[in-house]
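one predicted model, sequence on top.
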Amino acid sequence: MAAPLRIGSVVRLRPDRTEEYLALHRAVPAPVLAALRRAHITNYSIFLRDDTLFAYYEYTGEDYASDMAAIAADPDTQRWWTLTDPCQLPLAGAAEGERWAEAEEVFHLD
């Protein structure tokens, strides 16, 4: 089995929505978690520092684009995003329509 693809991404958190965002993530709906697992997402964490969220996960599948499209098409995940997206602000350098901006991996200790 190939090593997993490691993905890191960042987004800003609206300071006035911090408690709401944290509360949402204390009770992520089971169907949203199931969609992530079906898409071969493992070892997923989101960290908060000041007003910046950093997400890290590992992808163990074979067709990343297809699996990400499946997550985006999932109705439960779409409903989840209607709750979480208003809490977030894209980074200044994010591409048009990009919410979570992927970060470049510059070091990994195996």
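Perfect, thanks for sending it.

CA only for contacts and neighbour counts going forward, please
Will do.

tell me the first helix or strand C-terminal of the host helix or strand of Glu20.
Element membership of Glu20, judged by DSSP states H and E, is helix 18-25. The element immediately downstream of helix 18-25 (helix or strand, assigned by DSSP H and E) is helix 30-38.

check it against this one:
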Amino acid sequence: MPNWVRVAAISEVPADGGLERVVAGRIIGLFCVDDRYFAIDGICAHQGGPVGKGGICGAIVTCPWHGWQYDVTSGKHELSEIRQQTFPVERRGDDLFVDMEERS
């Protein structure tokens, strides 16, 4: 069953940028790409860096610690089969909600 949680106002997410949020005890990165919103696990698979604080170019976010890059639309690491967990994002008026339902 979906577990929608309000994470931010649209005005808080920079156009073609992102931010980090703690949602339901998890750190996520919330990103805006071409007026669409995406959420991925905010802890880098490499060494736990803050992916949500990384710079973004197109749909690719770069972890600020060691440069690992992920496609925010899919969570896929750019050079391997590693994949960050993604979370559905829904816009409701001026707010963004993320579905934090546990998935296997």
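Yep, that arrived. The shown structure was predicted, so the numbers you read here are calculated from the model rather than taken from an experiment.

quick one: TM-score?
Remark: TM-score between the superposed chains equals 0.29 [TM-score structural alignment, normalised by the length of the second structure]; 51 aligned residues with a Cα RMSD of 4.2 Å.

buried residues in the helix holding Glu20 of the first structure?
Going by neighbour count (16 or more other Cα atoms under 10 Å), the buried part of helix 18-25 of the first structure is 18, 21.

flag every buried residue along the lengthiest strand in the second structure.
In terms of residue count, the longest strand belonging to the second structure (DSSP state E) is strand 26-33. Buried residues in strand 26-33 of the second structure, counted by 16+ other Cα under 10 Å: 27-33.

and the helix or strand containing Thr82 of the first structure, what does it pack against?
According to DSSP H and E, Thr82 of the first structure maps onto helix 75-84. Taking 3 or more Cα pairs under 8 Å, 6 or more residues apart in numbering; DSSP states H and E as contact, the helices and strands that helix 75-84 of the first structure lies on are helix 30-38.

same question for the helix it packs on: list its buried residues.
For helix 30-38 of the first structure, burial by neighbour count (16+ other Cα under 10 Å) applies to 32, 35-36.
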